[in-house]
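Asker: Return atomic coordinates for the entry below.
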Amino acid sequence: MVRTPLTPEERLRGERLGALLRAARGERSMAAVAASAGISAETLRKIETGRAPTPAFFTVAALAGALGLSLDEILGRCAAEPAVASTGAPAPVPAGVPLIA
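Answerer: Below is the predicted model of the structure:
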């Protein structure tokens, strides 16, 4: 099975997740947090360093529980940057571009 390459947004989201988990872990060891979440320390290391930027939902949920984070907090802090609010106005049509072919 061939995996499709990750988009830059997916990679960035994975980096945010890793940074959030590292910060939440604080002084606790990777081994202790991983054991509490029921995953390997190697898996946690890969997530924290961005080498596994799209971990399984249940892995993230287990880590959230082990670190005292809510899934809403993780989503809010790792989701894409908010887009600039739209004015609701249609985009301008460049001069000279026909509207009907």
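Asker: going forward, measure contacts between C-alpha atoms and count neighbours the same way
Answerer: Noted.
Asker: any idea which element the spatially most central residue of the chain lies in?
Answerer: In the chain, the C-alpha closest to the average C-alpha coordinate belongs to residue 13, at a distance of 3.1 Å (CA atoms, centre = their mean). Under the criterion of DSSP states H and E, residue 13 resides in helix 8-25.
Asker: to the chain's geometric centre, what's the distance from that helix?
Answerer: Relative to the mean C-alpha coordinate of its chain, helix 8-25 is positioned 6 Å out (CA atoms, centre = their mean, to the nearest Å).
Asker: Would you mind measuring from residue 65 to residue 73?
Answerer: 12 Å (CA to CA, to the nearest Å).
Asker: Where do the strands of the protein begin and end?
Answerer: Using DSSP state E, the strands of the chain do not appear at all; there are none.
Asker: before we go on, could you also do this sequence so I can check it against the first one:
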Amino acid sequence: MVRLPLTPAELERGQRLGALLRRARGERSILDTALDARVSPETLRKIETGRVATPAFSTIAAIAEVLDLSLDEVWAEISRPEREVESTSTGRTTA
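Answerer: Presented below is the predicted three-dimensional model:
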């Protein structure tokens, strides 16, 4: 099976997902979080760094549960339009 390259939008969503999980994890270790979510620490590390931009739903659901994030929160973060992300990250507004 050949996997198609990810689009820039998919890569951007993966980066936003990783950033959200890192923020939600706070001072908690990757090891503890991963073990509680029943995923490997390497998988969590790859998701947080954006190296796995499209993880399985069940993986994200398990990590979100451990971090006390609702799936609605996760979806809201990763589905924001790119222009909104740019204005949020730069402090500028787009109109």
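Asker: one step back: buried sites along the helix holding residue 13 of the first structure?
Answerer: Residues of helix 8-25 of the first structure classed as buried under the neighbour-count rule (16 or more other CA atoms under 10 Å) are 10-22, 24-25.
Asker: for the closest residue to residue 34 of the first structure other than its chain neighbours, what are its contacts?
Answerer: When the adjacent residues along the chain are set aside, residue 34 of the first structure lies closest to residue 41, with 5.2 Å between them (CA to CA, 6 or more residues apart in numbering). The contact partners of residue 41 of the first structure, taken as CA atoms under 8 Å, 6 or more residues apart in numbering, are 30-31, 33-35.
Asker: In the first structure, what sits opposite residue 48 of the second structure in the alignment?
Answerer: Alignment of residue 48 of the second structure against the first structure is given by TM-score structural alignment, with residue 48 as its counterpart.
Asker: next one: residue 27 of the second structure
Answerer: Using TM-score structural alignment, residue 27 of the second structure pairs with residue 27 in the first structure.
Asker: for the residue nearest to the centre of the first structure, what are its contacts?
Answerer: By CA under 8 Å, 6+ apart, the neighbours of residue 13 of the first structure are 53, 78-80.
Asker: The closest residue to residue 10 of the second structure other than its chain neighbours: neighbour count?
Answerer: The spatial neighbour of residue 10 of the second structure that comes closest, neighbours along the chain excluded (CA to CA, 6+ apart), is residue 53 at 6.6 Å. If you count neighbours by other CA atoms under 10 Å, residue 53 of the second structure ends up with 21.
Asker: isn't residue 53 of the second structure right up against residue 8?
Answerer: No: counting by CA atoms under 8 Å, residue 8 is not a contact partner of residue 53 of the second structure; they are 10.3 Å apart.
Asker: How far does stretch 37-45 of the first structure sit from its chain's centre?
Answerer: 17 Å.
Asker: Cool, thanks, talk later.
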